[in-house]
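Novice: sequence and predicted structure are below.
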Amino acid sequence: MNWITNYVRPRINSIFSRREVPENLWTKCGECGTMLFHRELKENLNVCTQCGHHMGISPRDRFLSLFDGGIFTEIDVPAPIADPLHFKDQKKYPERMKAAQKKTGEKEAMLVAEGEIGRTPIVACAQDFSFMGGSMSMYVGNAIVAAAERAVEMKRPLVLFSAAGGARMQEGILGLMQMPRTTIAVQMLKEAGLPYIVVLTHPTTGGVTASYAMLGDVQIAEPNALIGFAGARVIEQTIREKLPEGFQRAEYLLDHGMLDRVTDRNEMREELITIVRMLLELPPAVKGDLPAPSAENGTDAAGEPAEAAKAE
């Protein structure tokens, strides 16, 4: 053993050897190919900072950016029968459910919550495309019914973020039956005179588009979101014609009267605040206004006692 073995070789190895890099630090944009640092991407709500491409975002992260102070309360959703058809393809349905729950950290494809946006109380629900393609299941149907009932009970608007590939095939006709169920839930809101606003995100297709996703009083979409019932290839094969460029994309639907707005995700919160307050015939929200005092601890957002805030 000499100084070359003991010192020079380890020194060379430390310089040229491959360093261990933690996983998930970078995300590649599927549109422009730019490598995006995960923290920077998260701060921009999963929107590419280079080209503006809107990537998927979980319902929980969406709600954190939507509600005042990121504060919201989840609404309980009745649990349906776990495996009504005892469905099995390459895997059993319960196994697929467990895998999706482990992947997303959520128990199902829709999250329902209530809170305030611009000091305006609302009920909101959002689908998670990462959970089995956001497929419409009995649970999703229960979630929308629970959200509508809560909105009617509290006399609040309902805001729904859709993202789905259609009905869940593992539940067969029971999944398809959620189309009329959710339509009736939306009708409850309309009869109560409450606003129902839909934000269509990428992708929204199948039976979801054919039911609750296209029944909003106001229809908003994120940029370049795929929105449609059948796939473009199926339509082309059926009508035997070439479809126009951009067909079934949000901008195309906006130009042809299917949507009211196409709004960037970073501007969505302000847009929804404006629309909700307008439909409720309330004055515009005050910029920089503090959220309402907390009922739990009796303090406002600045940490001052609620009584003092009221006195001022």
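Specialist: Happy to help now that I have it.
Novice: can we go C-alpha only for contacts and neighbour counts from here?
Specialist: Will do.
Novice: can you give me the helices for the stretch 151-300 of the chain?
Specialist: Per DSSP state H, counting those that start in this stretch, the stretch 151-300 of the chain carries helices over the ranges 172-176, 178-191, 206-209, 232-239, 250-255, 265-279.
Novice: those helices: which one's closest to Ala221?
Specialist: Among these, helix 250-255 comes nearest to Ala221, with 6.2 Å by Cα to Cα.
Novice: ok, and the closest non-adjacent residue to His53?
Specialist: Sequence neighbours aside, Val47 is the residue nearest to His53 in space, at 5.6 Å (criterion: Cα to Cα, 6 or more residues apart in numbering).
Novice: thinking again about what came up before, can you say which of the helices of the stretch 151-300 of the chain is packed in most?
Specialist: Of all the helices of the stretch 151-300 of the chain, helix 206-209 carries the top mean neighbour count, a mean of 23, counting by mean count of other Cα atoms under 10 Å.
Novice: what's that helix in contact with?
Specialist: By Cα atoms under 8 Å, 6 or more residues apart in numbering, the residues outside helix 206-209 that reach it are 136, 162, 164-167, 176, 179, 227-230.
Novice: nearest to Arg39, of these?
Specialist: Lowest distance from Arg39 to those (Cα to Cα) belongs to Ser162, with 25.2 Å.
Novice: so what's the residue count around the closest one?
Specialist: Ser162: 26 surrounding residues under other Cα atoms under 10 Å.
Novice: hmm, back to that, among the contacts of helix 206-209, which are in strands?
Specialist: Counting by DSSP state E, the part of the contacts of helix 206-209 found in strands is 162, 164.
Novice: in PyMOL, how would I select the buried members of the contacts of helix 206-209?
Specialist: To isolate the buried members of the contacts of helix 206-209 in PyMOL, using 16 or more other Cα atoms under 10 Å:
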select buried, resi 136+162+164+165+166+167+176+179+227+228+229
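Novice: endpoint to endpoint, stretch 171-187 covers what distance?
Specialist: The separation between the terminal residues of stretch 171-187, taken as Cα to Cα, to the nearest Å, is 25 Å.
Novice: give me the contact list for it.
Specialist: Residues contacting stretch 171-187 (Cα under 8 Å, 6+ apart): 83-85, 87, 136-138, 140-141, 144-145, 148-149, 167-169, 196, 207-208, 210-212, 215.
Novice: put this beside the first:
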Amino acid sequence: MNWIANVVPPKIRSFLRRETPENLWVKCPESGELVFHKDLEANLFVVPGSGYHMRMPAKARLGALYDDAHYEVIATPEVPLDPLKFKDVKRYTDRLKENRLKTSTPDCVTVTAGKIETIPVIAAVQDFDFLGGSLGMAAGEAIVTGMLTAVQRKLPFIIFTASGGARMQEGMFSLMQMPRTTVAVQRLRAAKLPYIVVLTNPTTGGVTASYAMLGDIHIAEPGAVIGFAGARVIEQTIRETLPDGFQKAEYLEAHGMVDMVVKRHDLRATLARLCGLLTQPHAAEAA
């Protein structure tokens, strides 16, 4: 029996039952270690004991990326909310409202401008917490806007990818974002501007089949799952057992699909170094 319910008077009981945040303690999926949420947040959402890289909220990632956590959010064009009037268990418009309330962002991609160790860049972050980071019209429009802004301002473009693939609620409108973003990448390339992709966990589906694998340099966070189809689907298709660690960042680096695997604490310095090297005034002439 609960002694609080049976013995303590109601007014005192309500005082004792103050609401506690659900995420006060976070369990590491790899080691089972329990970490106090504030400690995890202070450590860039990397579990101190195991080094496991938890999913990092978009706002926290941007704050850790830029000098003094200062950046400009670049406005992106509005798109039709529900072109197909899609409904499954609930209406697509209701799902959008719920996710906007949960993340405080219009869609899964946020485009920003700021400085990394005094080097100006344009950076976009894909938030998996918003409908699994799925690529829809709004996300595609944001990425294209970010790339074209980089061309206009003559700055490097960095994107942090995290997605389950295309957004099924938008059908062909979602799939069309793959060629649209690919064309925008070509605009960056024609302007001879660096395009750096940081692959975070997970990056899959149509995102991997388009802008996520078209960078000049591909960086992956440790343990990130990167691929097109899921491992189980591949095994069922080819009827073979896949190697250990298949589709993990370290496996892809060893097989040439990823240029480097960089721990989150070293990521900011690595990006600054790369942007500095790739934007030197005489780099193009020397090449």
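Specialist: Great, that's in hand. On a predicted model such as this, the values are computed, not experimentally measured, just so you know.
Novice: circling back: the contacts of helix 206-209 of structure 1: which two are farthest apart?
Specialist: Top of the distance list for the contacts of helix 206-209 of structure 1 (Cα to Cα): Leu176 and Ile227, 18.5 Å.
Novice: still on that earlier bit, pull out the buried residues from the contacts of stretch 171-187 of structure 1.
Specialist: Buried residues within these, counting neighbours by 16+ other Cα under 10 Å: 136-138, 140-141, 144-145, 148-149, 167-168, 196, 207-208, 210-212, 215.
Novice: burial count for Val35 of structure 2?
Specialist: So Val35 of structure 2, with other Cα under 10 Å, has 19 neighbours.
Novice: ok, now the one 3 residues further on?
Specialist: One way to gauge burial is a neighbour count; for Lys38 of structure 2, by other Cα under 10 Å, it gives 13.
Novice: that one and Gly32 of structure 2, how far apart?
Specialist: 18 Å.
Novice: could you dump the helices of the stretch 151-300 of structure 1 into CSV with distance to His54 of structure 1 added?
Specialist: Shown next, in CSV, are those (distance: least, Cα to Cα, whole Å):
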stretch, distance to His54 of structure 1
helix 172-176, 28
helix 178-191, 27
helix 206-209, 20
helix 232-239, 21
helix 250-255, 12
helix 265-279, 8
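Novice: out of the ones you listed, nearest to Trp3 of structure 1?
Specialist: So among the helices of the stretch 151-300 of structure 1, helix 265-279 is nearest, using Cα to Cα, at 59.1 Å.
Novice: can you list the residues that contact the closest one?
Specialist: Counting by Cα under 8 Å, 6+ apart, 44-45, 47, 54, 65-66, 117-118, 120, 157, 195, 222, 263, 283-285 sit against helix 265-279 of structure 1.
Novice: assess the claim that His130 of structure 1 and Thr104 are in contact.
Specialist: No His there; residue 130 of structure 1 is Ser. Yes. Here Ser130 of structure 1 reaches Thr104: they are 6.8 Å apart, a contact under Cα atoms under 8 Å.
Novice: helix or strand: which one has the alignment partner in structure 2 of Met97 of structure 1?
Specialist: In structure 2, the residue equivalent to Met97 of structure 1 is Leu96, according to TM-score structural alignment. Using DSSP states H and E, Leu96 of structure 2 maps to helix 92-103.
Novice: buried set for that helix?
Specialist: Result for helix 92-103 of structure 2 [16+ other Cα under 10 Å]: buried residues 92, 96, 99-100, 103.
Novice: and of these, the nearest to Ile4 of structure 2?
Specialist: Of all the buried residues of helix 92-103 of structure 2, Ile4 of structure 2 sits closest to Thr103, with 35.8 Å by Cα to Cα.
Novice: so who does the closest one touch?
Specialist: With Cα under 8 Å, 6+ apart, Thr103 of structure 2 has these contacts: 129-130.
Novice: go again using 6 Å as the cut-off
Specialist: Residues near Thr103 of structure 2 by Cα atoms under 6 Å, 6 or more residues apart in numbering: none.
Novice: and for Pro281 of structure 2?
Specialist: Counting by Cα under 6 Å, 6+ apart, there are no residues that Pro281 of structure 2 touches.
Novice: how near is it to Thr270 of structure 2?
Specialist: For Pro281 of structure 2, the distance to Thr270 of structure 2 - Cα to Cα - is 19 Å.
Novice: Gln247 of structure 2 too?
Specialist: When Gln247 of structure 2 is compared with Thr270 of structure 2 (using Cα to Cα), they lie 23 Å apart.
Novice: please apply the same query to Tyr52 of structure 2.
Specialist: Tyr52 of structure 2 is 19 Å from Thr270 of structure 2, by Cα to Cα.
Novice: and for Asp68 of structure 2?
Specialist: Taken as Cα to Cα, the span from Asp68 of structure 2 to Thr270 of structure 2 is 17 Å.
Novice: cool, Arg91 of structure 2 as well?
Specialist: 43 Å.
Novice: just Ala220 of structure 2 next, same as before
Specialist: For Ala220 of structure 2 relative to Thr270 of structure 2 (Cα to Cα), the value is 12 Å.
Novice: and what of Leu65 of structure 2?
Specialist: The gap separating Leu65 of structure 2 from Thr270 of structure 2 is 11 Å, by Cα to Cα.
Novice: shared neighbours, those two?
Specialist: Counting by Cα under 6 Å, 6+ apart, nothing touches both Leu65 of structure 2 and Thr270.
Novice: show me the contacts for the closest residue to Arg249 of structure 1 other than its chain neighbours.
Specialist: Nearest residue to Arg249 of structure 1 in three dimensions, chain neighbours excluded: Leu226, at 4.8 Å (Cα to Cα, 6+ apart). If a contact means Cα under 6 Å, 6+ apart, then Leu226 of structure 1 has 202-203, 248-249 as its contacts.
Novice: check Phe72 of structure 1 too.
Specialist: Residues in contact with Phe72 of structure 1 (Cα under 6 Å, 6+ apart) are 114-115.
Novice: from Gln101 of structure 1, how far out is it?
Specialist: Phe72 of structure 1 sits 21 Å away from Gln101 of structure 1, going by Cα to Cα.
Novice: try Asp255 of structure 1
Specialist: 38 Å.
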